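Student: dropping a prediction and its sequence here:
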Amino acid sequence: MPHTLIPHRRGRRAACATVLVLACGTVAAQTGSAHATTGVREFDASTTFTVSAGVTGLVVDAWGAGGGGAGASTGAYGPGSGGGAGGYVHAAVTVKPLQQLTITIGTGGAAGTSGATGTDGAPGGATTLSADTAVLTSAGGGGGGRVPDANGLALGGAGGTGTVPGDTAAGGGGYLRAGGNGQPAFGGVGCTLGSGDYCLGGAGGRPFTLGGILPPEEAAGGNGAGLNKNIPTGPPTLSSPSTSDTVGHMIIQWSL
């Protein structure tokens, strides 16, 4: 009877040893994965970036700068419209280890001036990631706000768009979200945005915020200037100035 049990017990021990070796291999693999090096960098000013050793791909979130708000035209009872917000891109880009990349953060568009004849706001700059002369991904800036046309309508600046890399065998791809358009403004003595005493400037467009990771007010469009109509006592005067837009932003993530 004992002679028939001993080989059976040895077989169980061998099987258990095999299970332990496999289990240890699984634990080791999981431990190695859990301790993989991961990096995140955030940028709100133009600079260079060197890819870490062993890294061949980056995940990039970028926002262009917003457009400046338009000034008001006091001679035509014309408030200015708002500037558009910068566009947003989420991109997977292929890179080489230790490659030096150029980060350009879009600058905010200047506000238009107010006076007898106001001026449009300036567009915001694009935020880009480049390798040598090749642009890997780009988030476009928002358009500048406008003064009213001959019909008294001032269309808001268009929201920025962007470009992402195409899908390749080595990776790539992504998506973009256009920034919000600036709000329009309506000129003339009977302007409709406002009370009987003033004409509101258009508000600046708002960017795609991606769950709140974009710092407050970055990539937003500037507000257009508003007017006090001062009827019937006198000519219109400035009630609220136009504002310049805010800079772009970029976040880069990678892992080994």
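Tutor: Great, that's in hand. Numbers count the residues shown, from 1 in each chain.
Student: please count neighbours and contacts with C-alpha atoms only from this point.
Tutor: OK.
Student: surely residue 240 meets residue 226?
Tutor: Yes - using C-alpha atoms under 8 Å, residue 240 is in contact with residue 226, at 5.0 Å.
Student: pick out whichever of the two has more residues nearby.
Tutor: residue 226 (33 against 18; other C-alpha atoms under 10 Å).
Student: number of nearby residues for the closest residue to residue 48 other than its chain neighbours?
Tutor: Nearest non-adjacent residue to residue 48, counting by C-alpha to C-alpha, 6 or more residues apart in numbering: residue 102, 4.6 Å away. Residue 102 sits with 19 neighbouring residues when counted by other C-alpha under 10 Å.
Student: and here is the other one:
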Amino acid sequence: MIGIGINENVILAGVTITEKDGKISTDFKLSSDVVDSSEGVEYDLEDKYDEQGNLITSGGKGTVVKVWPVSIPKEESNGKTYSIAERVNTVLEALKEQQNFFTAWARCYLTTDKLVGVFQRFQGLTLTKDNISSVLDEQVTAAVLRNLTNQFVALVGPHLNKPEFKVRLLLKRQSEAKAFPSFRDKFITSFPFVEPMSGIPKEASKIAFTKYELDKKLDSSAPASTTNSSEPTADVPAESLFKIPEQSVDLNQALQ
């Protein structure tokens, strides 16, 4: 079963956009074997969890891990008040990390030279220094996720669900209270979470849990103790998503 931990010989069977109740997510279908869509197997991939995040039944060959739009930090959180500039900087950094996430996956299928300029997270969005605060709009962060997903599928779609493209993949616990498997979404460049199995033996792998993840027990699949949903809530403190920058980021660079 593909779950929390470091998984080997994982096949990315498909990547699709799901829209439900006005919300969007990108579904990564992970499998331990090639999925025969003609038999409808791909619809049996998703593991089923109860409200505490406990696995109650396995789909068999694999599971589905969702990627959500970047959360918008609140103006007030944990007794602190954040300016618009601070919140904008936080979202811009998170959107950049989301692009890094898709780039990391793409490198498992294509060489770096074929990825130059491919991912354009703000494609179709008119963002300038004058209206940069619009990134605090959930429709904008949803559009970025849609852009990156479509660009990723267009680029590596022909290589998905192929046995020759197996990967080594780290899935962390969503949080201390939620036992859902999730992707790493911070510091991806410094701490890789996915790499091709081909050419990288286990002893040379760079995939590992960080000290923070180990301290927070995000490597554990133990049953959750509280009732929670797998969907991120709007109450997530801004500082838990990314450290609030003390100074403004370079907007020219952030918009590239």
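Tutor: That came in fine, so what should we check first? Remember, it's a predicted structure, so these values are computed and weren't measured experimentally.
Student: next, the TM-score between them, please.
Tutor: Remark: TM-score between the superposed chains equals 0.26 [TM-score structural alignment, normalised by the length of the first structure]; 108 aligned residues with a C-alpha RMSD of 5.6 Å.
Student: now for the lengthiest helix in the second structure, which elements pack on it?
Tutor: Using DSSP state H, we find that the single longest helix of the second structure is helix 84-106. Judged by 3 or more C-alpha pairs under 8 Å, 6 or more residues apart in numbering; DSSP states H and E, helix 84-106 of the second structure is in contact with helix 138-156, strand 194-196, helix 238-241, helix 251-254.
Student: what comes up buried for it?
Tutor: For helix 84-106 of the second structure, a neighbour-count test (16 or more other C-alpha atoms under 10 Å) marks 85-95, 97-106 as buried.
Student: swap in stretch 13-33 of the second structure?
Tutor: Buried, per 16+ other C-alpha under 10 Å, within stretch 13-33 of the second structure: 13-15, 24-33.
Student: farthest-apart pair in these, please.
Tutor: 24 and 33 (27.1 Å; C-alpha to C-alpha).
Student: tell me the one among the buried residues of stretch 13-33 of the second structure nearest to residue 241 of the second structure.
Tutor: Proximity of the buried residues of stretch 13-33 of the second structure to residue 241 of the second structure (C-alpha to C-alpha) peaks at residue 25, which lies at 17.8 Å.
Student: am I right that that closest one is in a strand?
Tutor: Yes - with DSSP: H, G, I helix; E, B strand; the rest coil as the criterion, residue 25 of the second structure is part of a strand.
Student: that one is in contact with residue 65, isn't it?
Tutor: No - Residue 25 of the second structure sits out of contact with residue 65 when judged by C-alpha under 8 Å, with a separation of 9.8 Å.
Student: the inter-axis angle of the longest strand along the second structure versus helix 138-156?
Tutor: Identified as the longest strand of the second structure according to DSSP state E is strand 5-20. Angle, strand 5-20 of the second structure to helix 138-156, by axes from the mean of the first three to the mean of the last three C-alpha atoms, to 10 degrees: 120 degrees.
Student: strand 5-20 of the second structure - contacts with which helices or strands?
Tutor: Checking 3+ C-alpha pairs under 8 Å, 6+ apart, strand 5-20 of the second structure ends up next to strand 23-31, helix 138-156, strand 167-173.
Student: of these, which is nearest residue 55 of the second structure?
Tutor: Minimum separation from residue 55 of the second structure across these (C-alpha to C-alpha) falls at strand 167-173, 12.5 Å.
Student: what angle sits between the closest one and strand 23-31?
Tutor: Taking the same axes, to 10 degrees, one finds strand 167-173 of the second structure and strand 23-31 inclined to each other by 130 degrees.
Student: sort out which residues of strand 167-173 of the second structure are buried, please.
Tutor: In strand 167-173 of the second structure, counting by 16+ other C-alpha under 10 Å, buried: 167, 168, 169, 170, 171, 172, 173.
Student: for residue 57 of the second structure, see how far away the third one is.
Tutor: With the distance defined as C-alpha to C-alpha, to the nearest Å, residue 169 of the second structure ends up 22 Å from residue 57 of the second structure.
Student: same question for the fifth one.
Tutor: Here the distance between residue 171 of the second structure and residue 57 of the second structure works out to 18 Å (C-alpha to C-alpha).
Student: check residue 212 of the second structure too.
Tutor: Note on residue 212 of the second structure: its distance to residue 57 of the second structure, by C-alpha to C-alpha, is 30 Å.
Student: my read: residue 11 of the second structure touches residue 28, true?
Tutor: No - with contact taken as C-alpha under 8 Å, residue 11 of the second structure and residue 28 are classed as non-touching, separated by 10.3 Å.
Student: if I pick residue 254 of the first structure, what's in contact with it?
Tutor: Residues in contact with residue 254 of the first structure (C-alpha atoms under 8 Å, 6 or more residues apart in numbering) are 38, 39, 40, 55, 57, 58, 59.
Student: let's see 7 Å
Tutor: By C-alpha atoms under 7 Å, 6 or more residues apart in numbering, residue 254 of the first structure lies in contact with 38, 39, 40, 57, 58, 59.
Student: where's residue 252 of the first structure, which helix or strand?
Tutor: strand 249-255 (DSSP states H and E).
Student: and what of residue 227 of the first structure?
Tutor: For residue 227 of the first structure, the element it lies in under DSSP H and E is strand 226-228.
Student: kindly report the same for residue 15 of the first structure.
Tutor: helix 2-34.
Student: check the gap between the nearest residue to residue 96 of the second structure once chain neighbours are set aside and residue 81 of the second structure for me.
Tutor: Nearest residue to residue 96 of the second structure in three dimensions, chain neighbours excluded: residue 254, at 7.5 Å (C-alpha to C-alpha, 6+ apart). Per C-alpha to C-alpha, residue 254 of the second structure is found 23 Å from residue 81 of the second structure.
Student: just give me the neighbour total for residue 31 of the first structure.
Tutor: 11.
Student: for residue 146 of the second structure, that is, sorry about that
Tutor: Quick note: residue 146 of the second structure (other C-alpha under 10 Å) scores 20 neighbours.
Student: excluding residues flanking it in the chain, which one is nearest it?
Tutor: Closest to residue 146 of the second structure by C-alpha to C-alpha, 6+ apart is residue 17, at 7.4 Å.
Student: for residue 48 of the second structure, same thing?
Tutor: For residue 48 of the second structure, ignoring the flanking residues on the chain, the nearest one in space by C-alpha to C-alpha, 6+ apart is residue 57 at 5.4 Å.
Student: these two touch, right, the one you found and residue 63?
Tutor: No - Residue 57 of the second structure is beyond contact range of residue 63, at 10.8 Å (criterion: C-alpha atoms under 7 Å).
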